[in-house]
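>>> Quick check, what structure comes out for this input:
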Amino acid sequence: MSADQKQRSIRCLVAKVGLDGHDRGAHVIARAFRDAGFEVIYSGLHKAPEDIVQAAVQEDVDVLGISILSGAHNALIPKVVEGLEEYGAFEDTLLLVGGVIPDEDKAKLKEQGVAEVFGPGTELEETIQFIRENAPER
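The predicted structure is shown next:
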């Protein structure tokens, strides 16, 4: 078996947390990630933070990308971080947030453990490149 065959592709969970019902962007991201060669799991709509943590742990993902447009990011993202920490999965999971996040909230999210926040208009290739450069190696 060659080194390329042994290399595991990057596993990503694209998740919608809370009551946010807008998922067009999440579908676009999931498709772009798949086309980039990543393994992609999509959570579906209206997931509790605990549900997303469970899926991330059970699926052994490298990247957890949360799409949120509801404005509840300051309440919901810390719950995801806490859940990942409880399972010992936080250090092995690249946590990304995408959506309409006010600039003043981005630094706070990063302090809480979010690796990067991607807003509307971010080029898909920029997000893909960030993942390739920062996903944990296993």
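
>>> make it CA atoms for all contacts and neighbour counts henceforth
Fine.

>>> Please enumerate the strands of this structure.
Using DSSP state E, the strands found in the chain span residues 11-16, 39-42, 63-68, 94-99, 116-118.

>>> I'd like the ones you listed written out as a markdown table, with distance to V57 and mean neighbour count added.
Conversion of those to a markdown table gives the following (distance: least, CA to CA, whole Å; neighbours: other CA atoms under 10 Å):
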| stretch | distance to V57 | mean neighbour count |
| --- | --- | --- |
| strand 11-16 | 10 | 25 |
| strand 39-42 | 12 | 18 |
| strand 63-68 | 10 | 24 |
| strand 94-99 | 12 | 22 |
| strand 116-118 | 20 | 20 |
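
>>> Sequence B follows; please return its structure for comparison with A:
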Amino acid sequence: MAVRVLVAKPGLDGHDRGAKIVARTLRDAGFEVIYTGIRQRIEDIASIAVQEDVAVVGLSILSGAHLALTARTVEALRAADAADIAVVVGGTIPHADVPKLLSAGAAAVFPTGTPLDNLVRDIRALTGTSDPVTEESCASE
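Next comes the predicted model:
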């Protein structure tokens, strides 16, 4: 059975090309991908993640609100008794914010320019199919 990944666009950001590319890349790598579409509420993302029994929630954030949206998503999953679902975040994220996002509960961070192979590798690692994710792998370009 394929590992299930939810790709979501939280907040008001309406640009979803990157999220769609990530969703397709993960699907082509053998993951089962659920894409929520744009402008999703954090509570809805957490609810969908639980309903769809995903292993990973991937947030695509270009708005600059990555710190708050990531922390809120992690908290919403905890509140839904789903703290075992890994949260990863990608988008327009300064490399200086990677440690802050990891401290807020993100399992991996993919700033703009992260090679898609790295994203696939790290999500495989999070789901137990390869090596562990490190802060260095999140920050690599």
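
>>> tm score of chain vs chain?
Overlay of the two chains. TM-score (TM-score structural alignment, normalised by the length of structure 1): 0.88; 129 aligned residues with a CA RMSD of 1.3 Å.

>>> circling back: with distance to E82 of structure 1 as added columns, please give the strands of structure 1 in JSON lines.
As requested, the strands of structure 1 are exported to JSON lines (distance: least, CA to CA, whole Å):
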{"stretch": "strand 11-16", "distance to E82 of structure 1": "16"}
{"stretch": "strand 39-42", "distance to E82 of structure 1": "21"}
{"stretch": "strand 63-68", "distance to E82 of structure 1": "14"}
{"stretch": "strand 94-99", "distance to E82 of structure 1": "12"}
{"stretch": "strand 116-118", "distance to E82 of structure 1": "17"}
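
>>> Which one, of those, ends up nearest to R24 of structure 1?
strand 63-68 (9.9 Å; CA to CA).

>>> report the longest helix in structure 1, please.
When structure 1 is parsed with DSSP state H, its longest helix is helix 73-86.

>>> how far apart are it and its match in structure 2?
Mean deviation of helix 73-86 of structure 1 relative to structure 2 after superposition (mean CA distance after the TM-score superposition for structure 1): 1.1 Å.

>>> Point out the other helices and strands that that helix packs with.
helix 49-58, helix 103-111 (3 or more CA pairs under 8 Å, 6 or more residues apart in numbering; DSSP states H and E).

>>> Next, the angle from that helix to helix 49-58.
Relative orientation of helix 73-86 of structure 1 versus helix 49-58 (axes from the mean of the first three to the mean of the last three CA atoms, to 10 degrees): 40 degrees.

>>> Same question for helix 73-86 of structure 1: list its buried residues.
H73, L76, I77, P78, K79, V80, V81, E82, G83, L84 (16 or more other CA atoms under 10 Å).
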